[in-house]
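1. Sequence isn't available, so here's the structure alone:
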């Protein structure tokens, strides 16, 4: 049984680790737009972690996770496409 606090903790730890690594990478590349591109993917990662660790409403949870993932991927592709060649 996973409490809400446990799910939130997993989300926080995962996103914090990913964003710190991306921040370090952006410093090396001298391109802060990397964070913008990965922002939407962060929502998809949070959705999948929550889906995997939370209980109840599996069908609705999967649909919500899938829609969040599609939105995050679309946002990342859109911002990446808009920023291509600017760095």
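-> Received, thanks. On a predicted model such as this, the values are computed, not experimentally measured, just so you know.
2. can we go C-alpha only for contacts and neighbour counts from here?
-> Noted.
3. right, and the secondary structure at residue 55 would be what?
-> coil (DSSP: H, G, I helix; E, B strand; the rest coil).
4. so residue 50 touches residue 7, yeah?
-> Yes. Between residue 50 and residue 7 there is a contact at 6.1 Å, judged by Cα atoms under 8 Å.
5. just the helices in this structure please.
-> 4-29, 33-53, 58-83 (DSSP state H).
6. Any buried residues in the shortest one, and which?
-> By neighbour count, with 16 or more other Cα atoms under 10 Å as the criterion, the buried positions of helix 33-53 are 33-35, 37-51, 53.
7. Below is structure B, check it against A:
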């Protein structure tokens, strides 16, 4: 099987997580404007990394056990960060 061009492999793994995180922060921004509380966005920095990691896991290619391990570790770190900021 021939190797895929690098751009064909990287673009889905970069675009989907970026879009998901942007949508999360857009929703947080709308909520913060409505509630007049900009600190809402701060709580979602860590979970946004976890969201990006799992979307990249779903969209990317590679060895699934390693990708799941990395996504799990990023999720633990993101939840810890979100809890610490909260």
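-> Nice, I can see it. On a predicted model such as this, the values are computed, not experimentally measured, just so you know.
8. deepest of the helices of structure 1, which one?
-> The densest packing among the helices of structure 1, expressed as mean neighbour count by mean count of other Cα atoms under 10 Å, is seen in helix 33-53 with a mean of 19.
9. ok now that one, how far from the chain's centre?
-> In terms of Cα atoms, centre = their mean, to the nearest Å, the gap separating the centre of helix 33-53 of structure 1 from the centre of its chain is 1 Å.
10. next one: stretch 32-46 of structure 1 to chain centre, how far?
-> Stretch 32-46 of structure 1 has its C-alpha centroid displaced from the chain centroid by 6 Å (Cα atoms, centre = their mean).
11. wait, stretch 63-75 of structure 1
-> The gap between the average C-alpha position of stretch 63-75 of structure 1 and the chain average comes to 10 Å, counting by Cα atoms, centre = their mean.
12. Pull the contacting residues for residue 5 of structure 1.
-> Contact partners of residue 5 of structure 1, counting by Cα atoms under 8 Å, 6 or more residues apart in numbering, are absent.
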